[in-house]
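Trainee: from the sequence below, what's the structure:
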Amino acid sequence: MPIPDFIVKTREKIGHDPMWLPAVTAVVLRDSTDDSPWAVPEVLLVKRADNGTWTPVTGICDPGEDPHVTAVREVREETGLDTRVDALLAVGATRPVVHANGDQATYMSICLRLSVTDDSQAPAVGDDENSEVGWFSIAHMPVENPEWRLVIADAAAQRKHPGNFSPRLGLRKRT
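Mentor: Predicted coordinates:
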């Protein structure tokens, strides 16, 4: 379901006015399926049905739902994969967004690194929010947005050197 019921009900009262919403970005990584010594991790990406861009799995927290629970739920709903949360990557506000229907929102995004619990599972499109899903080498991923690329790079860095990693505070590229 693209728009949670609680947002639909709130929108009936406030129209398209700006909303402040808690959200997650779930960066799911796995070891490369390439046997080369220079192989880099693979990242799970979804191709958004609304604008055709490739992104990590994202979603809005339900009222009272912890972000780590949201991340696991969203990955399962959007890709069919069971995951576990491994690390906090970043916390910060997104840029204001105006959705295609005119709704305005800014998201407080909690970015988490996850891993699959069963490597034999294959991802599949699980809802109408996305048109494709797949694993991509982080060296050759179709992600164009520099802010998404940064959080994916953070996930790879945290995975490789967890003791030297500090979560990023703030998500927007500074100009």
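
Trainee: hey, let's count contacts and neighbours off CA atoms from now on
Mentor: Noted.

Trainee: check which helix or strand residue 159 maps to.
Mentor: helix 146-160 (DSSP states H and E).

Trainee: name the residues that touch the helix or strand following that helix?
Mentor: Using DSSP H and E, the helix or strand that directly follows helix 146-160 along the chain is strand 168-169. Residues outside strand 168-169 that contact it (C-alpha atoms under 8 Å, 6 or more residues apart in numbering) are 89-92.

Trainee: ok so, going back, output the contacting helices and strands for the helix holding residue 159.
Mentor: For helix 146-160, the contact count by 3 or more C-alpha pairs under 8 Å, 6 or more residues apart in numbering; DSSP states H and E identifies strand 19-30, strand 83-93, strand 104-116 as packing neighbours.

Trainee: what angle sits between the longest one and helix 146-160?
Mentor: Right, strand 104-116. Note on geometry: by axes from the mean of the first three to the mean of the last three C-alpha atoms, to 10 degrees, strand 104-116 and helix 146-160 are set 30 degrees apart in direction.

Trainee: before we move on, what about the first one?
Mentor: Strand 19-30 and helix 146-160 meet at an angle of 50 degrees, taking the same axes, to 10 degrees as the criterion.

Trainee: which of the residues in the helix holding residue 159 are buried?
Mentor: Using 16 or more other C-alpha atoms under 10 Å as the test for burial, helix 146-160 gives 148-149, 151-152, 154-156, 158-159.

Trainee: for comparison, sequence B:
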Amino acid sequence: MATPEFVLELRRFVGTRPLPLSGVTAVILRGDEVLLGRRSDNGALTPITGIIDPGEEPATAAAREAEEEAGVRIRVDRLAWVHQIPRVTYENGDRSDYLDLTFRCTWVSGEPYPADGEMTEVGWYRLDDLTGVGDEMRARIAAALEDGPTRFEGGR
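Mentor: Sure thing, here's the model as predicted:
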């Protein structure tokens, strides 16, 4: 499902005004490979991403999105990066401000495939060749590969 029902319900009240939402990025690793998919809405090559449902734990959301979008089971290992994404304006005028929680994850089982239509293709890509991956998503992948504490933007 591209847009969660709770977001559609909120849009009935707020219209196209900026809507603050929390999302997850699951950087799923298998050896020296990362799972990426080509988004059906804009053709971008990205890790698995999604919106956190009301009352849902963020790590649970990352695992759910991996299964829903790519048909794989994962282990969520750690929170790698917390950052605000610049405002997104969609073709219909809706505006959203996403707080992204990027997780480092490990593939457990399942052969990836575009399970729910949000991706047109899903597969494993070598970490040393991320041709076609945009800068923002490269930054999320890099954060997940770093050892050490969670990265926070704007922290003092």
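
Trainee: which of the contacts of strand 168-169 of structure 1 ranks first by neighbour count?
Mentor: Within these, neighbour counts (other C-alpha atoms under 10 Å) peak at residue 89, which reaches 23 neighbours.

Trainee: what's the match for it in structure 2?
Mentor: Alignment note: residue 89 of structure 1 maps to residue 80 in structure 2; criterion TM-score structural alignment.

Trainee: now do residue 53 of structure 1
Mentor: Alignment note (TM-score structural alignment): residue 53 of structure 1 maps to residue 44 of structure 2.

Trainee: contacting residues for that match?
Mentor: For residue 44 of structure 2, counting by C-alpha under 8 Å, 6+ apart, the contacting residues are 38, 132-134.

Trainee: on that earlier part again, closest one to residue 131 of structure 1 among the helices and strands packed on helix 146-160 of structure 1?
Mentor: Residue 131 of structure 1 lies closest to strand 19-30 among these, at 17.7 Å (C-alpha to C-alpha).

Trainee: following the closest one, which helix or strand comes up?
Mentor: The first helix or strand that comes after strand 19-30 of structure 1 along the chain, using DSSP H and E, is strand 42-48.

Trainee: mean per-residue distance, the helix or strand just after that following strand to structure 2?
Mentor: Sequence-wise, the next helix or strand downstream of strand 42-48 of structure 1 (DSSP H and E) is strand 54-55. Compared with structure 2 after fitting, strand 54-55 of structure 1 deviates on average by 0.4 Å (mean C-alpha distance after the TM-score superposition for structure 1).

Trainee: and strand 54-55 of structure 1, how far from the chain's centre?
Mentor: With C-alpha atoms, centre = their mean, to the nearest Å as the basis, strand 54-55 of structure 1 stands 9 Å off its chain's centre.

Trainee: so which bits of stretch 69-77 of structure 1 are buried?
Mentor: Neighbour-count burial for stretch 69-77 of structure 1 [16+ other C-alpha under 10 Å]: 70-77.

Trainee: reformat those into a markdown table and put secondary structure and distance to residue 134 of structure 1 next to each item.
Mentor: Converted to a markdown table, the buried residues of stretch 69-77 of structure 1 look like this (DSSP: H, G, I helix; E, B strand; the rest coil; distance: C-alpha to C-alpha, whole Å):
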| residue | secondary structure | distance to residue 134 of structure 1 |
| --- | --- | --- |
| 70 | helix | 20 |
| 71 | helix | 17 |
| 72 | helix | 17 |
| 73 | helix | 18 |
| 74 | helix | 15 |
| 75 | helix | 12 |
| 76 | helix | 14 |
| 77 | helix | 14 |
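
Trainee: gap between the residue most central in space within structure 2 and residue 154 of structure 2?
Mentor: In structure 2, the residue lying closest to the centroid (C-alpha atoms, centre = their mean) is residue 49, at 1.8 Å. Counting by C-alpha to C-alpha, to the nearest Å, the gap from residue 49 of structure 2 to residue 154 of structure 2 is 23 Å.

Trainee: then residue 41 of structure 2?
Mentor: Distance, residue 41 of structure 2 to residue 154 of structure 2, by C-alpha to C-alpha: 31 Å.

Trainee: between these two, point out the one with more neighbours.
Mentor: When neighbours are counted by other C-alpha under 10 Å, residue 41 of structure 2 and residue 154 differ, and residue 41 comes out ahead with 11 against 7.

Trainee: one step back: now, which of the contacts of residue 44 of structure 2 sits nearest residue 101 of structure 2?
Mentor: Taking C-alpha to C-alpha as the measure, residue 101 of structure 2 lies nearest residue 134 of those, at 17.8 Å.

Trainee: what is the burial count for the counterpart of the closest one in structure 1?
Mentor: Under the alignment by TM-score structural alignment, residue 134 of structure 2 pairs with residue 145 in structure 1. Around residue 145 of structure 1 there are 11 other residues, counting by other C-alpha under 10 Å.
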